[in-house]
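# the sequence isn't on hand, but the structure is:
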C-alpha cells in the first residue's frame, strides 16, 4: 500500500463490510498504573481481546474476504501465522464456508491449534519462527493454487485493522495520542493512517517487544531488516 493510495473512504468501506461480523469493542479508562508507566492525562484501553477470535486481526481477515471473488474463496484460504491471524482467517473461512489451511511455527500453543481446528481449518506446523512457516505457506499456495492472505503486508488487511481508529475517535474525539502495538506492522499502519486522516494533529506512538524490535532496528538502519533472533511471547 503506497501512502498516496491511502484514503479515508477505504477505511469507511472496510467498516461497512465487516459491520455485524465484528464487535465494536469498548473503550474503557484504565485503572492507575505505576507512576513511571503512566503518561500525562488519562489512559484508555480498546478491548480488542473481546473480538470473536480474541484479537483485532479478525477485522483485516474479514475485510479481505469481502474483496475476494467467489472463485478465489472456493480455492480455499491459506496463510502463515503465529496464531492470531490464523484464527482470524480460519474464522473468516468458517463464516464463508470455504476451506482454510493455516501454517504455524512449531511453538504454537495446543489451545490455538484446537481452536483453529474447531472452525474447520487444517493446520500445518513448520519451523521455529513465522518466516519459516510462511515459506511453507507460500510454496503450498503456489502448488495448490489456494488464495494466500498475508497477515500484515496486504492493503485490505491494513484497511480492516484501521477501522479501530474510526471507532476510537467516534467514541472519544478528544483523544490526542494513540499507543499502538507493533508486530508485523499491519495494525499500526492501519490505525495510524486512519487516525491521521480523521485528526491530523493526533500523535501515534508505536510500542514493540524488547525481544523483537524489528521496527526500531529498521529505523536505525534506514532500511528494512530481519532479526536474527526473536525473544518474545507476543503472538501474531
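The structure has been received and is ready for your questions. Everything numeric here is computed off the predicted structure, so don't read it as measured data.
# please count neighbours and contacts with C-alpha atoms only from this point.
OK.
# what about stretch 94-101, start to end distance?
The straight-line separation of the ends of stretch 94-101 (CA to CA, to the nearest Å) is 12 Å.
# do the same with stretch 138-155
The distance separating the two terminal residues of stretch 138-155, taken as CA to CA, comes to 18 Å.
# do the same with stretch 78-92
Across stretch 78-92, the straight-line distance between its terminal residues is 11 Å, by CA to CA.
# for the lengthiest helix in the chain, name the packing helices and strands.
Identified as the longest helix of the chain according to DSSP state H is helix 155-171. Packing partners of helix 155-171 (3 or more CA pairs under 8 Å, 6 or more residues apart in numbering; DSSP states H and E): helix 8-18, helix 57-67, helix 186-198.
# what helices and strands are in contact with the longest one?
Helices and strands in packing contact with helix 186-198 are listed as helix 8-18, helix 155-171, strand 177-181; criterion 3+ CA pairs under 8 Å, 6+ apart.
# can you give me the buried ones in the helix or strand following it?
Remark: after helix 186-198, the chain's next helix or strand is strand 203-207, criterion DSSP states H and E. Buried residues in strand 203-207, counted by 16 or more other CA atoms under 10 Å: 204, 206.
# comparison target, given below:
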C-alpha cells in the first residue's frame, strides 16, 4: 500500500499560508525587533544622561569653592592684592568648570554644546533629551570678578541652575528606565504570543496531515478489499 505525499494538499497549504496567521506573526516579529532596538536606544540615552550628570556633579564642587572665595573677598579687611590673589584662584576654578562642560562627550557628541535637542526613539514612541545650558556664560559666571563690584548671588544662582539641570536629567533618566521596563514586559508577552501562534499553526497542520493520511489509508484499504473480492470471483468463475 502506498500513501501519497500530502505536501501539495490544498488544505495544508491553506493552513501553512493562512494570511491572517502569517500577517499576525510578521507584525509580532516586527514589533519585537522594534521594542528591542527601542530598549537599546533608551539604555544608551540613560548612559549619556549619567555621563552628563557626573560632569555636572564635578562642577558643583568648584562652584562651592567659588562661593567660599567670594564671601572671603567680601571681607572689608581684604586688600586689593588679597582680592587679586582670590581672583586668581577663582579663574582657575572657572577654567576647570569650562573645561569640564566643554569636553564632556558621549559617543563623540559634546553633551553641553548642543544647540538642538536630541531625539531618542524608544520603540513606537520617541522622547526629546535637551540638556540645559550650563556653560560659564549660561551660568552667568564668565565675567565674575571679585576685584570689581560683584554679586555673590550670581554664584548661588549658578549653583541652583546646576541643581535644576541635574534634577531634570534625573527625571528624564527615570522616565527612560520606566520605558525600558515597559518595553521588556511588552516584548516578553509578544514573544510568548508569537510562540503560541506558531504552536497552534503547527498543531493545525499536523492534524490536517493526520486526517489526510487516515483518509488515504481508508481508500487504500477499500481498494485492496475490492481487488481481493475480484480475485475470489475470478477463481470461482
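Received the coordinates, thanks. Values in this document were obtained by computation on a predicted structure and should not be read as measured data.
# can you give me the TM-score here?
These two chains, once laid on top of each other, score a TM-score of 0.24 by TM-score structural alignment, normalised by the length of structure 1; 96 aligned residues with a CA RMSD of 5.8 Å.
# follow-up on the earlier one: can I get the helices and strands packed on helix 155-171 of structure 1 in a markdown table including distance to residue 87 of structure 1?
Listed next are those as a markdown table, based on distance: least, CA to CA, whole Å:
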| stretch | distance to residue 87 of structure 1 |
| --- | --- |
| helix 8-18 | 16 |
| helix 57-67 | 8 |
| helix 186-198 | 16 |
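# out of the ones you listed, which is closest to residue 27 of structure 1?
In this view, those are compared for proximity to residue 27 of structure 1 by CA to CA, and helix 186-198 is the closest at 14.9 Å.
# tilt between the closest one and strand 177-181?
Orientation note: helix 186-198 of structure 1 sits at an angle of 160 degrees relative to strand 177-181 (axes from the mean of the first three to the mean of the last three CA atoms, to 10 degrees).
# can you give me the strands for structure 2?
Shown for structure 2, the strands assigned by DSSP state E span residues 105-106, 109-110, 118-121, 126-129.
# and the first one, how far out from the chain's middle?
So that's strand 105-106 of structure 2. In terms of CA atoms, centre = their mean, to the nearest Å, the centre of strand 105-106 of structure 2 is set 17 Å apart from its chain centre.
# for residue 42 of structure 2, which of the strands of structure 2 is the nearest?
When the strands of structure 2 are compared for distance to residue 42 of structure 2 using CA to CA, the nearest one is strand 118-121, at 6.9 Å.
# gap between the closest one and the chain center?
10 Å.
# buried ones in stretch 82-102 of structure 2, by neighbour count?
By neighbour count with 16+ other CA under 10 Å, stretch 82-102 of structure 2 contains the buried residues 83-84, 86-87, 90-91, 93-94, 97-98, 100-102.
# from these, which land in helices?
Using DSSP H, the members of those that fall within helices are 83-84, 86-87, 90-91, 93-94, 97-98, 100-102.
# span of stretch 113-131 of structure 1 from start to end?
Taking CA to CA as the measure, stretch 113-131 of structure 1 stretches 18 Å from start to finish.
# how about residue 32 of structure 2, what does it touch?
Taking CA atoms under 8 Å, 6 or more residues apart in numbering, we find residue 32 of structure 2 in contact with 187, 190-191.
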